[in-house]
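# Okay, predicted coordinates and the sequence, questions at the end:
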Amino acid sequence: MPKLTIITIVYNNVRDIERTINSVLNQTYKKIEYIIIDGKSTDGTLNIIEKYKSSISKIVSEPDQGIYDAMNKGLALATGDYVLFMNSGDEIYDEQTVQNVFDSAPGADIYYGETEMYNDNWESLGRRRHEAPEEFDWKSFKYGMSISHQAIYIRKSITTPYDLTYKYSADIDWIIKAAKKASNIVNVHRYVAKYLVGGMSKKKHRESLKERFKIFTKYYGLIPNIFNHLIIACNLVWYFIKHRRTND
């Protein structure tokens, strides 16, 4: 039974933090180390975290330099064989999810699955527009981020700290780096996470897209990246046309 470190990053999210905590603590899989990194919240978030402190492995509450700096703090404290980021507002899909992930195949470097999207009222919006690929490697993001950050379990030994030169898309760079080192990547063929739509990359959408283009160019080359983005644009147009027909 591998040990899994689950890391939750939170700052002033008193509305959603309890949902996230309970989705972790209610897992049937018990070999879990749970770390919460709080950015010195002032809205009552810490009061909720304190309610569960006996079940949380480590709690850090201090100012940080942004979400990826906070994630690096969590990584530095992690002692598990695998790491999973389940940030405030998101949830592990159901109580058996972690057990099902590790039962799917022994000893993978990376496990990944599907994500269900939820709106601000916690109403399901269905699966992500980007379906998780049947097979995944470090080149799989060339047409967009096809696996959400909340839906990927990575062996700690192949991770590196997040590159803080990226403010909005360092998670893409982080996953690609790990995938380049992975020799065994397993699709668990199930939903593994619930994702609250929004977040920093949505609020700063233009800046996030610029960073993504920069990251993809670094790994895939400029000309292939431009060509891939033309395909992304075509896929996006087709997606909206198809869904408009469905809604009509």
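Yep, it's here.
# can we go C-alpha only for contacts and neighbour counts from here?
OK.
# Which strands and helices lie in contact with the longest helix seen in the chain?
When the chain is scanned for its longest helix (criterion: DSSP state H), the result is helix 222-247. Helix 222-247 sits against helix 205-220, with contacts defined as 3 or more Cα pairs under 8 Å, 6 or more residues apart in numbering; DSSP states H and E.
# Mind listing what's buried along the helix it packs on?
Buried residues in helix 205-220, counted by 16 or more other Cα atoms under 10 Å: 208, 211-217, 219-220.
# let's bring in a second one:
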Amino acid sequence: MLGNNKYKISVITAAYNAESCIQNLIESLRAQKDKDFEWVVVDGASTDRTLEILKSITDLNIKIISEPDFGIYDALNKGIKACSGEYYLVAGADDVFYENAIQDYKSGIGHSVDIITGIVHKNGHLVHVRKGGAWLFDQCAYITCHSLGALIKRNLHFEYGFYSRKFPIAADQLFIMQCCENGAKTIQLDSVVGEFGTSGVSSEDVIGTCTEKFRVQLLLGKNKWIQFILFVLKILKRLLLLK
């Protein structure tokens, strides 16, 4: 076990020099209908006003860790170990929760599930779980989005380990797929829980993201020739879009 649970839900944010966007996330947490949650922010030793903004918060159950890290998943691992929730949600500093998010996620916990996924707004459209196998849609065959869109039982990390530092972009894909392909129970909510920010590494480094997703699929034993063909097609598509 990873510790005693004080809250049902912890929100974990990995932040670095996020003063330009984190206020929107803060206001969305303040606006939650259900305020019984904690917010753990793991700051990578920001040099802007991020820490000043966070330390001024007095109306949220906030825990702040500020020290250098090895990237987002190293920061998330620190947050998971430090949080007290039975379940946790990842939220990027540029993400925004809708006011129903915590309340709706809690309603799903009653079904004794391991992972609960909610519908997320991203790039102007709604993201749902993809219908098809994980060999084609990777973790999107199980969850809508790792950030905002997946309430994860914390003790899954005791069974499957923490986010791998070998995959600085797609460690979430590896962890979610390992859990789900080994029997973790998932459900999807009918509600829209928030709006995904698009300034993260996975949104900016599309070639790197495709490459890591390909490596994860091979590591998990998916048909290597099908994965190679899919990888080449994705890279060609990205290159054409860049023209």
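Perfect, I can see it now. As the structure is a computational prediction, the values presented were derived from the model and not from experiment.
# After superposition, what's the TM-score here?
Structural agreement between the overlaid chains, expressed as a TM-score with TM-score structural alignment, normalised by the length of structure 2, amounts to 0.81; 223 aligned residues with a Cα RMSD of 2.6 Å.
# any idea of the angle the longest helix of structure 1 forms with helix 205-220?
Taking axes from the mean of the first three to the mean of the last three Cα atoms, to 10 degrees, one finds that helix 222-247 of structure 1 is oriented at 130 degrees with respect to helix 205-220.
# gap between helix 222-247 of structure 1 and the chain center?
23 Å (Cα atoms, centre = their mean, to the nearest Å).
# same question, stretch 196-216 of structure 2
Stretch 196-216 of structure 2 has its C-alpha centroid displaced from the chain centroid by 13 Å (Cα atoms, centre = their mean).
# For structure 1, which residue occupies the most central location?
Nearest to the geometric centre of structure 1 sits residue 149, at 1.8 Å (Cα atoms, centre = their mean).
# show me what contacts it?
Listed by Cα atoms under 8 Å, 6 or more residues apart in numbering, the contact set of residue 149 of structure 1 reads 85, 171.
# Residue in structure 2 paired with it?
If you follow residue 149 of structure 1 across to structure 2 using TM-score structural alignment, you land on residue 146.
# From residue 223 of structure 2, how far off is that match?
Taking Cα to Cα, to the nearest Å as the measure, residue 146 of structure 2 falls 24 Å from residue 223 of structure 2.
# thinking again about what came up before, and the match of residue 149 of structure 1, how far from residue 35 of structure 2?
Going from residue 146 of structure 2 to residue 35 of structure 2 by Cα to Cα gives 22 Å.
# repeat for residue 170 of structure 2
Residue 170 of structure 2 sits 31 Å away from residue 35 of structure 2, taking Cα to Cα as the criterion.
# These two: who's more crowded?
Taking neighbours as other Cα atoms under 10 Å, residue 170 of structure 2 and residue 35 compare with residue 170 leading, 24 against 14.
# shouldn't that one be in contact with residue 210?
No: here residue 170 of structure 2 does not reach residue 210: they are 9.1 Å apart, not a contact under Cα atoms under 8 Å.
# Show me where structure 2 has its helices.
Remark: helices of structure 2, listed N- to C-terminal, are 22-30, 50-55, 72-82, 101-109, 134-137, 156-160, 171-181, 201-204, 206-219, 224-242; assignment by DSSP H.
# Adding distance to residue 122 of structure 2, write these out as TSV.
Conversion of the helices of structure 2 to TSV gives the following (distance: least, Cα to Cα, whole Å):
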stretch	distance to residue 122 of structure 2
helix 22-30	15
helix 50-55	24
helix 72-82	20
helix 101-109	16
helix 134-137	17
helix 156-160	27
helix 171-181	18
helix 201-204	11
helix 206-219	16
helix 224-242	18
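# Which stretch among those is buried most, on average?
Taking mean count of other Cα atoms under 10 Å as the contact definition, the stretch among the helices of structure 2 with the greatest mean neighbour count is helix 72-82, which reaches a mean of 21.
# what span of structure 1 lines up against that helix?
By TM-score structural alignment, helix 72-82 of structure 2 lines up with residues 67-77 in structure 1.
# Mean distance of the matching stretch to its aligned residues in structure 2, please.
Following superposition, stretch 67-77 of structure 1 is found to deviate from structure 2 by 0.9 Å on average (mean Cα distance after the TM-score superposition for structure 1).
# the longest strand in structure 1 is where?
The strand of greatest length in structure 1, counted in residues with DSSP state E as the criterion, is given as strand 185-196.
# the inter-axis angle of that one versus helix 170-181?
Taking the same axes, to 10 degrees, one finds strand 185-196 of structure 1 and helix 170-181 inclined to each other by 170 degrees.
# What is strand 185-196 of structure 1 packed up against?
Counting by 3+ Cα pairs under 8 Å, 6+ apart, strand 185-196 of structure 1 packs on strand 91-92, helix 97-103, strand 110-118.
# For residue 13 of structure 1, list the residues it contacts.
For residue 13 of structure 1, the set of contacting residues under the criterion of Cα under 8 Å, 6+ apart consists of 41, 43, 45, 88-89.
# Residue 164 of structure 2 now?
For residue 164 of structure 2, the residues meeting the contact criterion (Cα under 8 Å, 6+ apart) are 73, 171.
# any idea how far it lies from residue 156 of structure 2?
As for residue 164 of structure 2, its distance to residue 156 of structure 2 is 14 Å (criterion: Cα to Cα).
# what sits against the residue lying closest to residue 186 of structure 2 once chain neighbours are set aside?
What sits nearest to residue 186 of structure 2 in space, not counting adjacent residues and going by Cα to Cα, 6 or more residues apart in numbering, is residue 115, at 4.7 Å. Under the criterion of Cα under 8 Å, 6+ apart, the neighbours of residue 115 of structure 2 are 150-153, 184-187.
# just residue 200 of structure 1 next, same as before
Under the criterion of Cα under 8 Å, 6+ apart, the contact partners of residue 200 of structure 1 comprise residue 168.
# likewise residue 64 of structure 1?
Residues near residue 64 of structure 1 by Cα under 8 Å, 6+ apart: 39, 70.
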